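In: got a predicted structure plus its sequence, pasted below:
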Amino acid sequence: MSDQCKCLFKEAFFNFESYIRGKNINFLIGAGASAGVYNTLKINDYFSFEDLITLSGWDELTKQVLYLFFYEKVIKPMFEIETEINKATQDEESDFAKVFQNYKDFIEKLYIFLQNESNDRPRKINIFTTNYDLFFEHAYDKVSSNFPLSIFNDGSKGIFNKVVDVNYFNFNTWQSGITDKYEYSVPTINLLKLHGSISWVVDENKEIKSVFNLDKNKPLVDIKKDNLSNKIEEISNLSEKPKTNILLNTQINFSDSNENIIKNINDLIDDLSGEEQVKDVITNYIENNTSLDKCLKQIKTHRDKTESNNCEKYIVKFLKYIKAKVFEFLVKQEQLKINGEIKKEIDKNEEVKQKLKKFDENYKNISIVNPDKGKFSSTLFQQNYFEFLRFFNYELEKPQTILIVFGFSFQDEHIRNIVKRALYNKELLVLAIAYGQSDYENMEEHFSHIDNFKYLLCSSKNCNYRGKYDNIEKGNFDFLVNNLFRFIDIKKSSER
């Protein structure tokens, strides 16, 4: 929450096209793009499945069940995309149909944009995504007939055996006439899946292959898992404990008097009196965080509200930290019980134990970045991951570069650090779309003082939109496709 608004849509005459025309254009797209169709790793506003599985103390059996739970909730529905696309033709108002239509419109508008770019440089856009799903691939498949001169490059090469290699993204394609008197840069979209894909497998030759016969990739799960999954579901419900629920939903009203702000913070800490371990962690946090400590003292000693406005971001960060620590503490309290109950459940049935082991082996064949902050299914895929990140880094270092961030909140520290370093390149402009207040606060925590990191949309008391953007509340796919790219009319283009 910086004092100055960095939201470009505050500008009455903001022209998105003028920002991106003639530039090296890149998109960074996260799970928010598929929101409403696929589950995310989010357990609540302050704790994710990634945080959960990274906690020390889980037994090996419990970890296998956690991955089974993750697969069932997040990954498995992605394998049903072709079935869902067929259903969507019958029900255009379904959530799936609306999301898929957004993807198709987005791809179409990018190609129309590229067709109108100058021919003196490659007509190319890079889409970097952390999503495992196949929405982009199927979207292009549906609209490709409208763009006979176009290339969609997913980084694979081959006919029956498609090998994935980051070097394939360095290709530029030019069409020449029969007499070779002219050359036309073919509009190209590169799709770089930074966290892998459900269509990727590591074969016996230690190569990553892109396989669209999804039944071959899909781990067969033949486990009666209700009792196992229920143990994991219980973790999400920990925040519903009465005392915990009050604590985790505590908000600080920064328009209140300084005296009341301090009282609310003190009351919050006092509520933890029975949780001494958590209270100690929080006390240490305040003592070791000089900015927060200084702010709290400043609020206590100044009656004038303007003297303490800059403290808001430190206190918001502090509250998020408290809530995450409280929830982590609750999970740790339940760990022994959960480990024991899962072991007991599996020990009752040797067949379940063997099937769980088999699932674990099959699951590792899918080439995706696992949610435990560093565990890769293979050394080869780990190498591939860092090669893709290097390519991402190289693109951001180029002159006249634009990075448009959508559906991504920068929780991935590898990607966040690459973007932070790249912002030293003053010819790089990052334009972020914050879905809502929470995403805006997450981004501001890391990028608040960086001039070339701006927002295309954010929720902030400092950013009051004017004119035609007054009614926009969420930075969703509809905003990206129908507001930012409103200068492109798909219907008119198709009539030419």
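Out: That came through, no problem. On a predicted model such as this, the values are computed, not experimentally measured, just so you know. Residues are numbered from 1 along each chain as shown.
In: can we go C-alpha only for contacts and neighbour counts from here?
Out: OK.
In: just the strands in the stretch 301-450 of the chain please.
Out: Remark: strands assigned in the stretch 301-450 of the chain by DSSP state E, counting those that start in this stretch are 366-368, 401-406, 428-433.
In: in this protein, what residue sits furthest out from the centroid?
Out: T179 (47.3 Å; CA atoms, centre = their mean).
In: how close does that one get to N172?
Out: Distance, T179 to N172, using CA to CA, to the nearest Å: 20 Å.
In: for the nearest residue to F212 once chain neighbours are set aside, which residues are in contact?
Out: Closest residue to F212 apart from its sequence neighbours, by CA to CA, 6 or more residues apart in numbering: S199 at 5.8 Å. Contacts of S199 were listed using CA atoms under 8 Å, 6 or more residues apart in numbering, and they are L134, S210, V211, F212, N213, L214, N217, I366.
In: mind redoing it with 7 Å?
Out: Applying CA atoms under 7 Å, 6 or more residues apart in numbering to S199 gives the contacts S210, V211, F212, L214, N217.
In: of these - the most surrounded one?
Out: Sorting the contacts of S199 by how many neighbours each has (other CA atoms under 10 Å) puts S210 first, at 25 neighbours.
In: give me the nearest residue to that one, chain neighbours excluded.
Out: Spatially, and ignoring its direct neighbours in sequence, S210 is nearest to W200 (4.6 Å; CA to CA, 6+ apart).
In: so which helix or strand takes in the one you found?
Out: For W200, the host element (DSSP states H and E) is strand 196-202.
In: would you mark the buried spots in the longest helix belonging to the chain?
Out: When the chain is parsed with DSSP state H, its longest helix is helix 312-347. For helix 312-347, the neighbour count (16 or more other CA atoms under 10 Å) marks 312-316, 318-320, 322-328, 330-332, 335, 338-339, 341-343, 346 as buried.
In: stretch 72-80 too?
Out: Going by neighbour count (16+ other CA under 10 Å), the buried part of stretch 72-80 is K73, V74, I75, K76, M78, F79.
In: same thing with stretch 175-190?
Out: Using 16+ other CA under 10 Å as the burial criterion, the residues of stretch 175-190 that qualify are Y184, S185, V186, P187, T188, I189, N190.
In: put this next to the previous one:
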Amino acid sequence: MDKIIKIAVDAGKVTISEDTKSILRNLFSGCRVNFLFGAGFSANLLGTLSNNEVIFEALQKYQAKNEDERKKVTILSAFLYWSFFVRCIAPISSKISTYDSSFDPYKEFGDIVYRIFSERGNPALDRQFSIFTTNYDPIIELIFDHSNCICNDGFEGRIEPRFSTDNYSKTYYRQAIFSNRKAEIPSVNLLKLHGSVTWGQDIFWGGIIYRQYRDKIGCFTNTYSTLFDTTIVSTIDAHFTANRPDEANKQIQSLFASSIFDTLLAKEDDYGKFIQAYKMAFLIVNPTKEKFSDTLLNKNYYELLRIFSNELEKENSLLVVNGFSFRDEHILDLVKRSMVNPSLKILIFVYQATAIGDFQRLFGEVKNNNITYIALDGENLSLNYFNQILSHIHS
């Protein structure tokens, strides 16, 4: 049976029972700890995604009736990609540039987990943990730039850092100056399952290199902003309210029946070139149903998913979930398959207690006691409250 833990909040402070504290401390002290973060983790700075995936899915299956409709499919795809870029990628360059006070709650998270693993006394477990995330932004890298905890993002090198999953097999120690005594330093492996704006393609040697995302995003914005009429972008965004593919299909038909694209048909080739340029510019898995095949076909994505699956299959593994809905089917399937591991524990921090039923339906056919849900009683679980709960683990 699933366990549900409700935590009370009084005047902005969480009140945690001794039983709950004991459960959390035992999990973090006796397990190999992995975090899984989704868009909700970055919501304080970047907001959350809309229903892009549903619209893209319906558009990819749409059967154009004539040449004009085929062109409209290309144009609408371009506008959807641009809308996603403007809302979810472009803000990264301005909102996640250098550290300021808006990052304080995220830094607090980094400081808390550093203390948790610094105090870990189980000699059978190291002081390393992993963060898996589907987010493209560099918030987590910036967190640990300002923390004592070492962050291994898979890159190695100074002048031209290169990415390799082999770099995740490292552990860090500090040796005393006047003795041979060594002590392991707390460290985090950061694995971005859907890629990152910091990833660039090495066109000469192949593979992934680290790049300055602010310049890339700014250049892309300047190059293509004139191609997209802001009024049309706003109209399209307001038009699509569907949460199911069949609803989205009807909304696509009504949009194509209007005159909104009539003046754009002559530039269909430009919009097709934009789509190709966008996919080449950013090494990310886009919010479309294609992401499952994209993930399997791309060696790096496949390797990261393999590492994620392997971590969950290890004995006494803990997966701590925050800001992730499990609507990414390939990740949901990996987690469900891993739940045959009887020692795997999954701790899902739920933003709203009413959403627990949604999670239970997703995991419905899996009957075991792997999952524990944590929700606040009458409040939404913000990053501040998440930090407060974690702080009780080492207090």
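Out: Great, that's in hand. In this text the structure is predicted, and so the values were computed from the model without any measurement.
In: what helices or strands is the top strand by length along the second structure leaning on?
Out: Longest strand of the second structure, by residue count under DSSP state E: strand 3-10. Helices and strands touching strand 3-10 of the second structure, as assessed by 3 or more CA pairs under 7 Å, 6 or more residues apart in numbering; DSSP states H and E, comprise strand 13-15, strand 371-376.
In: which of those sits closest to S391 of the second structure?
Out: With CA to CA as the measure, strand 13-15 is the member of those nearest S391 of the second structure (10.6 Å).
In: returning to what we had before: mean deviation, the strand holding W200 of the first structure versus the second structure?
Out: Once fitted to the second structure, strand 196-202 of the first structure is off its aligned match by 0.9 Å on average (mean CA distance after the TM-score superposition for the first structure).
In: check which element follows that strand along the chain.
Out: Assigned by DSSP H and E, the successor of strand 196-202 of the first structure is strand 208-210.
In: now the following helix or strand past that next one on the second structure. Mean distance?
Out: Later in the chain than strand 208-210 of the first structure, the nearest helix or strand by DSSP H and E is helix 214-217. For helix 214-217 of the first structure, the mean deviation from the second structure after alignment is 2.7 Å (mean CA distance after the TM-score superposition for the first structure).
In: packing partners for whatever helix or strand comes next after helix 214-217 of the first structure?
Out: Next helix or strand after helix 214-217 of the first structure toward the C-terminus (DSSP H and E): helix 226-236. Applying 3+ CA pairs under 7 Å, 6+ apart, one finds that helix 226-236 of the first structure contacts helix 312-347.
In: run the last query once more with 10 Å
Out: strand 42-44, helix 60-70, helix 312-347 (3 or more CA pairs under 10 Å, 6 or more residues apart in numbering; DSSP states H and E).
In: now the first one: buried residues?
Out: Think strand 42-44 of the first structure. By neighbour count with 16+ other CA under 10 Å, strand 42-44 of the first structure contains the buried residues I43.
In: work out the gap between it and the centre of the chain.
Out: The chain centroid and the centroid of strand 42-44 of the first structure are separated by 13 Å, computed with CA atoms, centre = their mean, to the nearest Å.
In: how far off centre is stretch 231-247 of the first structure?
Out: For stretch 231-247 of the first structure, the distance to the chain centre is 25 Å (CA atoms, centre = their mean).
In: quote the end-to-end distance of that stretch.
Out: 24 Å.
In: can you point out the buried residues in that stretch?
Out: Buried-residue list, stretch 231-247 of the first structure, by 16+ other CA under 10 Å: K231, I232, I235, S236, S239, T244, L247.
In: pull the most distant pair out of those residues.
Out: Spatial extent of these (CA to CA) is set by the pair K231 and L247 at 23.7 Å.
In: what's the local residue count around the corresponding residue of the first structure for N26 of the second structure?
Out: Under the alignment (TM-score structural alignment), N26 of the second structure maps onto S18 of the first structure. By other CA under 10 Å, the residues close to S18 of the first structure number 9.
In: map I125 of the first structure across to the second structure for me.
Out: Aligning on TM-score structural alignment places I125 of the first structure opposite F129 in the second structure.
In: what's the answer for F69 of the first structure, then?
Out: F69 of the first structure maps onto S83 in the second structure, by TM-score structural alignment.
In: quick check: the gap between the closest residue to that match other than its chain neighbours and H239 of the second structure.
Out: Of all residues not flanking S83 of the second structure in the chain, V233 sits nearest, at 6.7 Å (CA to CA, 6+ apart). As judged by CA to CA, V233 of the second structure and H239 of the second structure stand 10 Å apart.
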